[in-house]
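fold the stuff below for me.
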Amino acid sequence: MTVTTLSPIDARAEIEAGARLVDIRDPDEHARERIGGAINLPLARLHDLPQDGRPVVFHCRSGMRTAANATQLAAAAGHAPAYILEGGIDAWRRAGYATVADRSQPLEIMRQVQITAGSLVILGVLLGLFVGHAFFGLSAFVGGGLIFAGTTGWCGMAHLLQWMPWNRRAAA
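As a prediction, this is how the structure comes out:
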């Protein structure tokens, strides 16, 4: 079965006609901002999708994750029609449709990784320039960690950040 891409207007019409809206992002992303009525089923949990024949509209943040996993999404929908919200929740918001935002939730883990890694690289460069050349090693260490995370799919910094007190909240 194939997956059809829908504009936010067409996706909303499908949802209003009874299609199930499925957010494939991670729970921390869903807790921070979501489309009302969407159920959160990250890619690893798609097997939990009820097989009741209802059409399914899948979405992520920008549409890239859903497009990259279209085959898996079609399989998860079974024999029901499967759709992807073109442009994801970002396009939904740009079309003027409401989202449920909870800014009290922490930033998504990967955004925290990006902020932390970028800050450590800049810190390493500045310390290397103004204090001692050995501090360039900090930037090299962070860069190596990012390469390792990209090639293996395991990010030590993300696991460390998940233990921080601000990330211990229960997701909505």
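
alpha carbons only for contacts and neighbour counts from here, please
Noted.

ok, D90 - how many residues close by?
17 (other Cα atoms under 10 Å).

the structure of the following sequence is requested for comparison with the preceding one:
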Amino acid sequence: MLEIERKFLVKNNSYKTEAVSKKRIVQGFLNTHPERTVRVRIKGEQAFLTVKGKSNAAGTIRLEWESEITVQDAEALLALCEDGQIDKVRYEIPVKDHIFEVDEFFGNNKGLTLAEVELKEENEPFEKPDWLGDEVTGEVQYYNSQLTKKPFTLWK
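A predicted model of the protein is given here:
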């Protein structure tokens, strides 16, 4: 139930040619409290309810609980969510022993592209592909829950 991940900006679109899957994701948040978030997500033909705890100081580790729900239930719950939704396409790209998930955002977050890699240990080494940009792990403004409150298009 622990999620260990690192997050990065993406420099260019070359990751798209390496992608092994591509799915649209729509998600909202029932709760964006700093101590926990409760997310509703429709990913392709599946839907999930996810609870995430507060990250450690480095922003790399936090508790994550997720359960699959019906798309119909997710659509009903999305109507109850706090203002702002995330609309993005997720690409999965294998790089050596890891899978990078690259999210290309749309709507109020258009222009933002982020990559995440999940790790087994906080300091686990991994190969960085050439399209990977600056690391933003732990930078709260890049959390999806915060992008619903202050979208990328409004940043100065």
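
can you give me the TM-score here?
Scored against TM-score structural alignment, normalised by the length of the second structure, the superposed chains reach a TM-score of 0.25; 75 aligned residues with a Cα RMSD of 5.5 Å.

Y91 of the second structure in helix, strand or coil?
Put simply, Y91 of the second structure is strand when judged by DSSP: H, G, I helix; E, B strand; the rest coil.

ok, it - how many residues close by?
Count around Y91 of the second structure with other Cα under 10 Å applied: 22.

how about it: what's its closest non-neighbour residue?
Spatial nearest neighbour of Y91 of the second structure, excluding adjacent residues (Cα to Cα, 6 or more residues apart in numbering): K22 at 4.6 Å.

quick one: residues contacting that neighbour.
K22 of the second structure is in contact with V89, R90, Y91, E92, counting by Cα atoms under 8 Å, 6 or more residues apart in numbering.

work out for me the element it sits within.
Using DSSP states H and E, the secondary-structure element containing K22 of the second structure is strand 21-31.

identify each buried residue in that strand, please.
K22, R24, I25, V26, Q27, G28, F29, L30, N31 (16 or more other Cα atoms under 10 Å).

before we move on, the earlier item: pipe the contacts of K22 of the second structure into a markdown table and attach distance to T37 of the second structure per row.
Conversion of the contacts of K22 of the second structure to a markdown table gives the following (distance: Cα to Cα, whole Å):
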| residue | distance to T37 of the second structure |
| --- | --- |
| V89 | 21 |
| R90 | 20 |
| Y91 | 23 |
| E92 | 24 |
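
would you map the strands across the first structure?
3-6, 20-23, 33-34, 39-40, 56-59, 82-85, 100-101 (DSSP state E).

could these be laid out in a markdown table, adding mean neighbour count?
Formatted as a markdown table, the strands of the first structure follow (neighbours: other Cα atoms under 10 Å):
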| stretch | mean neighbour count |
| --- | --- |
| strand 3-6 | 18 |
| strand 20-23 | 23 |
| strand 33-34 | 20 |
| strand 39-40 | 19 |
| strand 56-59 | 28 |
| strand 82-85 | 26 |
| strand 100-101 | 14 |
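
and of those, who's closest to A91 of the first structure?
Comparing these against A91 of the first structure with Cα to Cα, the closest turns out to be strand 82-85 (8.3 Å).

tell me what the closest one is packed against?
strand 3-6, helix 8-16, strand 56-59 (3 or more Cα pairs under 8 Å, 6 or more residues apart in numbering; DSSP states H and E).

now the ones you listed as TSV including distance to L85 of the first structure?
Output for those, formatted as TSV (distance: least, Cα to Cα, whole Å):
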stretch	distance to L85 of the first structure
strand 3-6	5
helix 8-16	6
strand 56-59	5
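
quick one: closest of the strands of the first structure to A70 of the first structure.
strand 3-6 (6.3 Å).

which residues touch that closest one?
A70, T71, L73, A74, P81, A82, Y83, I84, L85, E86.

can you rerun that using 7 Å?
A70, A74, A82, Y83, I84, L85, E86 (Cα atoms under 7 Å, 6 or more residues apart in numbering).

grab the two from the residues you listed that are most spread out in space.
A74 and E86 (15.3 Å).

quick one on the thing from earlier: could you dump the strands of the first structure into TSV and include distance to A140 of the first structure?
Converted to TSV, these look like this (distance: least, Cα to Cα, whole Å):
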stretch	distance to A140 of the first structure
strand 3-6	41
strand 20-23	36
strand 33-34	34
strand 39-40	37
strand 56-59	36
strand 82-85	39
strand 100-101	37
